[in-house]
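Trainee: Return atomic coordinates for the entry below.
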Amino acid sequence: MDTTDKKETFRDIIQSGKPVLVDFFAEWCGPCKTMAPVLKQVQEKMKDELRILKMDVDKNPAVAQAFGIQGVPTFILFKNGEIVWRQSGAMPQAQLESFLRQNM
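Mentor: Prediction:
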């Protein structure tokens, strides 16, 4: 899973040709912690098809505000810079993969 590289902006990442799942999370969030291994497994299975980016809402409040993040975890799937799917709350790996495949 990626954290933003200083040379690569958030906008650059979400506008790339490869779909990008952004995990808006917080260090203090229990459900966010339970999603960490799920996201790792999804990344391993879909690594050539999907990029996963973790975005700490406490360290990046402007980005969280720009996308109207009200609760964490919130997942937003971007395709060519457009939001194609959005979901808040923890979910099982199979459900997350299913939503991603339906929307990629």
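Trainee: CA only for contacts and neighbour counts going forward, please
Mentor: Will do.
Trainee: quick one, strands of the chain?
Mentor: 20-25, 51-56, 74-79, 82-88 (DSSP state E).
Trainee: want to put them side by side, so please do this one too:
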Amino acid sequence: MPSGSGRRGGGDLPTGGQPRLLEFTSGSCAACARMAPIVNQVERRCLAVADGSLVHVSIDEPEGEALAERYEVRALPTFVGIDAEGAEVLRMVGVQTQEKLASAIGEVRGRACPPI
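Mentor: Prediction:
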């Protein structure tokens, strides 16, 4: 995993004053397991410079569960884009393509990912 991404339980607001794309997952989620290689590929492509734009949030941890409640996550995986103040700006639910995920990261951080 690139050093710019973070795995976290997630109770505190993970903005650090910057926009973020939160990836809500669980160890028991089959769709999350299918998404893992796609997320890893997009991280390598889009986040070559570690910037923390993508934050992995496990709902298996109490803090992650609390953050999922805050953002009303009802299905997994869910990707929630938040602005610097923590307000939701986009949401994607379920398995996503590399292109959609890269586009979401680009939208959240304000600069596009390199093309495939």
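Trainee: Quick TM-score on the pair, please.
Mentor: Here the TM-score for the pair of chains, by TM-score structural alignment, normalised by the length of the first structure, is 0.79; 100 aligned residues with a C-alpha RMSD of 2.3 Å.
Trainee: quick revisit: highest average neighbour count across the strands of the first structure?
Mentor: Compared across the strands of the first structure, strand 20-25 shows the largest average neighbour count, a mean of 24 (mean count of other C-alpha atoms under 10 Å).
Trainee: Name the residues that touch it?
Mentor: Contact partners of strand 20-25 of the first structure, identified using C-alpha atoms under 8 Å, 6 or more residues apart in numbering, comprise 13-14, 32, 50-57, 64, 69, 72-79.
Trainee: Please apply the same query to stretch 92-102 of the first structure.
Mentor: Stretch 92-102 of the first structure has contacts (C-alpha under 8 Å, 6+ apart) with 38-39, 41-42, 77, 85.
Trainee: just stretch 26-40 of the second structure next, same as before
Mentor: If you take C-alpha under 8 Å, 6+ apart as the criterion, stretch 26-40 of the second structure is touched by 1, 25, 58-60, 76-77, 94-98, 101.
Trainee: List buried residues within those.
Mentor: By neighbour count, with 16 or more other C-alpha atoms under 10 Å, these hold 25, 58-59, 76-77, 95-96, 98, 101 as buried.
Trainee: what two of the residues you listed are the furthest from one another?
Mentor: 59 and 98 (22.8 Å; C-alpha to C-alpha).
Trainee: which one of the strands of the first structure lies closest to residue 2 of the first structure?
Mentor: Comparison of those against residue 2 of the first structure by C-alpha to C-alpha identifies strand 51-56 as nearest, at 4.9 Å.
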